[in-house]
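Enquirer: can't give you the sequence, but here's the structure:
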């Protein structure tokens, strides 16, 4: 695996040439620009597989990046290894890992699909799974599932709402009012520009009209049911400054 091309604090996006990875690339470009970070394009290559297609996927992605965000610094990385180990290793130095929700198969799509979803529970940095969603639906901003031990998750959600100038909906469990209060304490003062509301409900249902859902790694199972991009945040990770 090549690691010399991966700068610290980068936004990593997994690519395999599928429509799902193209959606992930667009999301990652926008996120990197908003966070003032560099972008790294990552492609998983099968052992003994021809490199020409991999190079073409990365070339196409790089050209797309330059067309959409000409000032964005873009890097590339090819690797051949177990996807879980690679994602964990790359994520250690990354700010965010972005993957699509459906790839081109269990082998060719090493960072995407079911494998990508499985690593959201263990990645050392936030992982965004870009779920398919209807672009014509009016959306209501960022949704975060708050509760006991969710302070870093809620702070990450506040930051994303602030970066995107979106309202924040805090989803609470009916029996965990104290946990929610602890999770949000002081964040309104830290992010005064973010408009908030608190509701009870189901993450999957509420996600139908959201731009982004933010959950902790202990809630990663909702990724498979959400109807918009989902950010899975390790419980020990706080929102980092731009």
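Expert: Now that the structure is in, tell me what you want to look at. This is a predicted model, so every value here is computed, not measured.
Enquirer: all contacts plus neighbour counts: C-alpha atoms, from now on.
Expert: Noted.
Enquirer: wait, what's in contact with the residue positioned nearest the centre of the chain?
Expert: Nearest to the geometric centre of the chain sits residue 128, at 1.5 Å (Cα atoms, centre = their mean). By Cα atoms under 8 Å, 6 or more residues apart in numbering, the residues touching residue 128 are 96, 97, 98, 99, 229, 230, 231, 232.
Enquirer: ok, structure two:
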């Protein structure tokens, strides 16, 4: 069953955990900032229920489903009510749907502005709903996906280092850079643009002297070209450009202070690129100490 969601809304996945509660709070704050409605979605994956759970004492499965739906709705209302106190003007609707959460969320992404998921604080996204689900959704979503990671140490922080975005200079990465600029502008935060040279090579060659001078010069030019148009479009955003060596998740991990938002791209290429880029994205999701936005890149010309 497909719900009627508002086109251009912020969709928040809810799974009755504290991690999803954090996602609801982040999603409502984002929606308030951008004047968008919010659809909070909980998915009942009935195929995962034990077969004996379908039939109660009465032998009727429907009361069980209706009870689960009612319990989920009540829990969602309580969590949303608390978050809504800080953003009372945001239009919020609740949906309890049946089906595989990965398929449901990816299907909803076609009309959404943004999908927001919660994440466990240990390891590669271990929440019951948002484990394999987060990987599948970030890989296949039609819209940007924000995975709300807990801050460093698990304690709330007054603020981070702004927005950071990883760039590779490709034409396809344009939507990623624009999303990072738009978020920095909306939140009145500085933006740091990071280009990592030879990230895959650096992981295997250790201390070999990369990059050479010519490569560094080319990379600086690439970064400048990548942000030139967006800097003109968003003149209010202070921009810092950085050239790094290593893997993107390692670069972000060694920062002393968490970022308010980290933005990475999801490329639509062949199997090799899916392997490399997918691994990088998941590594960033695992090690980040704050929200991570995974933005679909533009289709490769000719694809």
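Expert: Received, thanks. Keep in mind the model is a prediction, meaning the values are calculated, not measured.
Enquirer: Now the TM-score, please.
Expert: The TM-score (TM-score structural alignment, normalised by the length of the first structure) is 0.87; 232 aligned residues with a Cα RMSD of 2.3 Å.
Enquirer: still on that earlier bit, would you confirm that the residue nearest to the centre of the first structure belongs to a strand?
Expert: Yes. Per DSSP: H, G, I helix; E, B strand; the rest coil, residue 128 of the first structure lies within a strand segment.
Enquirer: how about it, what's its partner in the second structure?
Expert: Using TM-score structural alignment, the equivalent of residue 128 of the first structure in the second structure is residue 146.
Enquirer: and residue 144 of the first structure, that one's in a strand?
Expert: Yes. Under three-state DSSP, residue 144 of the first structure sits within a strand.
Enquirer: Once you drop chain neighbours, what's closest to the alignment partner in the second structure of it?
Expert: In the second structure, residue 144 of the first structure lines up with residue 165, judged by TM-score structural alignment. Closest residue to residue 165 of the second structure apart from its sequence neighbours, by Cα to Cα, 6 or more residues apart in numbering: residue 263 at 4.6 Å.
Enquirer: Check the gap between the equivalent of that neighbour over in the first structure and residue 190 of the first structure for me.
Expert: Aligned counterpart of residue 263 of the second structure in the first structure: residue 214 (TM-score structural alignment). According to Cα to Cα, to the nearest Å, residue 214 of the first structure stands 18 Å off from residue 190 of the first structure.
Enquirer: Looking at these two, which is more packed in?
Expert: residue 214 (29 against 12; other Cα atoms under 10 Å).
Enquirer: Could you report the distance from the residue of the first structure most remote from its centre to residue 58 of the first structure?
Expert: Among residues of the first structure, the one most distant from the C-alpha centroid is residue 48; the distance is 30.2 Å, by Cα atoms, centre = their mean. For residue 48 of the first structure, the distance to residue 58 of the first structure equals 18 Å [Cα to Cα].
Enquirer: now swap in residue 173 of the first structure and tell me
Expert: 43 Å.
Enquirer: More neighbours: which of those two?
Expert: Between residue 173 of the first structure and residue 58, residue 58 has the larger neighbour count (other Cα under 10 Å), namely 21 against 16.
Enquirer: SS state for the more buried one?
Expert: Residue 58 of the first structure - assigned by three-state DSSP - is helix.
Enquirer: Just to check, it is in contact with residue 41?
Expert: Yes. With contact defined as Cα atoms under 8 Å, residue 58 of the first structure counts as touching residue 41 (6.9 Å).
Enquirer: shared neighbours of these two, which are they?
Expert: Counting by Cα under 8 Å, 6+ apart, the residues touching both residue 58 of the first structure and residue 41 are 15, 76.
Enquirer: What is the aligned counterpart of residue 66 of the first structure in the second structure?
Expert: Checking TM-score structural alignment: residue 66 of the first structure goes with residue 84.
Enquirer: Please list all residues in contact with its match.
Expert: 28, 90.
Enquirer: Look up which helix or strand the residue farthest from the centre of the first structure falls in, please.
Expert: When elements are assigned from DSSP states H and E, residue 48 of the first structure belongs to no helix and no strand.
Enquirer: got a list of what whatever residue of the first structure lines up with residue 114 of the second structure touches?
Expert: In the first structure, the residue paired with residue 114 of the second structure according to TM-score structural alignment is residue 96. By Cα under 8 Å, 6+ apart, residue 96 of the first structure lies in contact with 9, 10, 11, 12, 125, 126, 127, 128.
Enquirer: same check, this time on residue 42 of the first structure
Expert: Residue 42 of the first structure neighbours (Cα under 8 Å, 6+ apart): 12, 13, 14, 15, 58, 76, 77, 78, 79.
Enquirer: Can you report how many residues neighbour the alignment partner in the second structure of residue 118 of the first structure?
Expert: Residue 118 of the first structure maps onto residue 136 in the second structure, with residues paired by TM-score structural alignment. As a burial measure, residue 136 of the second structure scores 16 neighbours (other Cα under 10 Å).
Enquirer: Give me the nearest residue to residue 136 of the second structure, chain neighbours excluded.
Expert: residue 102 is the one closest to residue 136 of the second structure (Cα to Cα, 6+ apart), at 6.3 Å.
Enquirer: What residue in the first structure is paired with that neighbour?
Expert: Counting by TM-score structural alignment, the partner of residue 102 of the second structure is residue 84.
Enquirer: Would you check how far apart its match and residue 179 of the first structure are?
Expert: For residue 84 of the first structure, the distance to residue 179 of the first structure - Cα to Cα - is 32 Å.
Enquirer: Ok, residue 79 of the first structure next?
Expert: On the measure of Cα to Cα, residue 79 of the first structure and residue 179 of the first structure end up 41 Å apart.
Enquirer: And for the nearest residue to residue 113 of the second structure once chain neighbours are set aside, the neighbour number?
Expert: Leaving out its chain neighbours, the residue that sits closest to residue 113 of the second structure by Cα to Cα, 6+ apart is residue 8, at 4.4 Å. Number of residues near residue 8 of the second structure (other Cα under 10 Å) recorded here: 16.
Enquirer: Now do the contacts for residue 8 of the second structure.
Expert: By Cα under 8 Å, 6+ apart, the contact list for residue 8 of the second structure reads 36, 37, 111, 112, 113, 114.
Enquirer: Thanks a lot, see you next time.
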